[in-house]
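Colleague: here is a sequence with its predicted model. Questions after.
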Amino acid sequence: MLEDNKIILFDGVCNLCNGAVNFVIERDKKNIFKFAALQSDIGRELTSKLNIDTSKIDSIILIDGEKHYIKSSAALHITKHLTGGYPLLYGFMIFPKFIRNAVYEYIARNRYKWFGKRESCMIATEKLKSKFL
């Protein structure tokens, strides 16, 4: 599909997730990432194709060619491609996945309570339309 791009699927109604998308866009100087809401047609198509149960994974998924990453692994793989010191965060991969994901899941479980929720998915501005599928 988009061989040269990595696709980030995110919860389109989550304010924290939308903020994270904007954060990545600002630091994606090599234009590596494309984005789609999990709730969008393309998001549902991709998760179905990869047999990802979105009732269990509902916050962030990174699709990188034939591979995909979820939860903390997705977030840390994304940091490898950002500008600035953010690639250093990939070092947290040394921690066992069950520890990383416990922290990730705690934040994900509380994201609506702490950061709020939108009525509908984010609409990309004209300037950013090319970043979204």
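Modeller: Happy to help now that I have it.
Colleague: rest of the way, CA atoms for contacts and neighbours
Modeller: Noted.
Colleague: can you give me the helices for this structure?
Modeller: Using DSSP state H, the helices assigned to the chain run over residues 15-27, 41-49, 71-79, 97-115.
Colleague: so how far is the last one off the chain centroid?
Modeller: Taking C-alpha atoms, centre = their mean, to the nearest Å, the mean C-alpha location of helix 97-115 is offset from the chain mean by 14 Å.
Colleague: for it, which positions count as buried?
Modeller: 100, 101, 104, 105, 108, 111, 112 (16 or more other C-alpha atoms under 10 Å).
Colleague: alongside the first one, take a look at this:
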Amino acid sequence: MNLPDGHPVIVFDGVCGLCNGWVRFLLKRDRRQRYRFAAMQTGTGRGLLLANGLDPDDPMSFLLLDEMGARTDSDAIIAVLIGLGGAWRMATLCLLLPRVLRDPPYRWLARNRYRWFGRKRTCFLPDMTQRHRFIGL
């Protein structure tokens, strides 16, 4: 996988209220501007999902592409938090819990995300100061 400018890419659901909140959370805390973002509703996002075996029409996970490859579910969440550095590296402790126990709650949340957090009519659009961090716009 060729990462844009060597930056990890997060493919997220651009119309999901929870997913948009996650992206805003990361934009605020990723002071090194490590991550790039692609909404799964864009051609780029759809292509990345398909290339990594995920259905862009029934997304149950977001996708992290980094130097380690493609990661989904709780592995992706933990890796992103660790990548923020600082105290966020404590997320490493979550890896002590086996994936078989971490992923079912993640998938349960993913299945119910629209019901609990809402669905937007349009994809999240960054402001001009953050636009360079989004690919496929």
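Modeller: Sure thing, it's come through. On a predicted model such as this, the values are computed, not experimentally measured, just so you know.
Colleague: tm score of chain vs chain?
Modeller: Once the chains are laid over each other, their TM-score by TM-score structural alignment, normalised by the length of structure 1 reads 0.90; 133 aligned residues with a C-alpha RMSD of 1.7 Å.
Colleague: need the helices of structure 1 in TSV (columns: distance to residue 7 of structure 1).
Modeller: Below are the helices of structure 1 laid out as TSV (distance: least, C-alpha to C-alpha, whole Å):
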stretch	distance to residue 7 of structure 1
helix 15-27	11
helix 41-49	10
helix 71-79	10
helix 97-115	20
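Colleague: for residue 123 of structure 1, which of those is the nearest?
Modeller: helix 15-27 (10.3 Å; C-alpha to C-alpha).
Colleague: post-alignment, that closest one versus structure 2, mean distance?
Modeller: Comparing helix 15-27 of structure 1 with its match in structure 2 after superposition yields a mean distance of 0.6 Å (mean C-alpha distance after the TM-score superposition for structure 1).
Colleague: where does that helix end up in structure 2?
Modeller: Counting by TM-score structural alignment, helix 15-27 of structure 1 falls onto residues 17-29 of structure 2.
Colleague: run the chain-centre distance for that stretch.
Modeller: Averaged over its C-alpha atoms, stretch 17-29 of structure 2 has a centre that lies 9 Å from its chain's centre (C-alpha atoms, centre = their mean).
Colleague: for that stretch, which positions count as buried?
Modeller: In stretch 17-29 of structure 2, counting by 16+ other C-alpha under 10 Å, buried: 17, 18, 19, 20, 23, 26, 27.
Colleague: ok, stretch 54-72 of structure 2 next?
Modeller: Buried residues in stretch 54-72 of structure 2 (16+ other C-alpha under 10 Å): 54, 56, 59-66, 70-72.
Colleague: not counting that stretch itself, show me its contacts.
Modeller: 1, 3, 7-13, 40-41, 46, 49-50, 52, 73, 76, 80, 107, 110-111 (C-alpha atoms under 8 Å, 6 or more residues apart in numbering).
Colleague: closest to residue 95 of structure 2 among the buried residues of stretch 17-29 of structure 2?
Modeller: residue 26 (20.2 Å).
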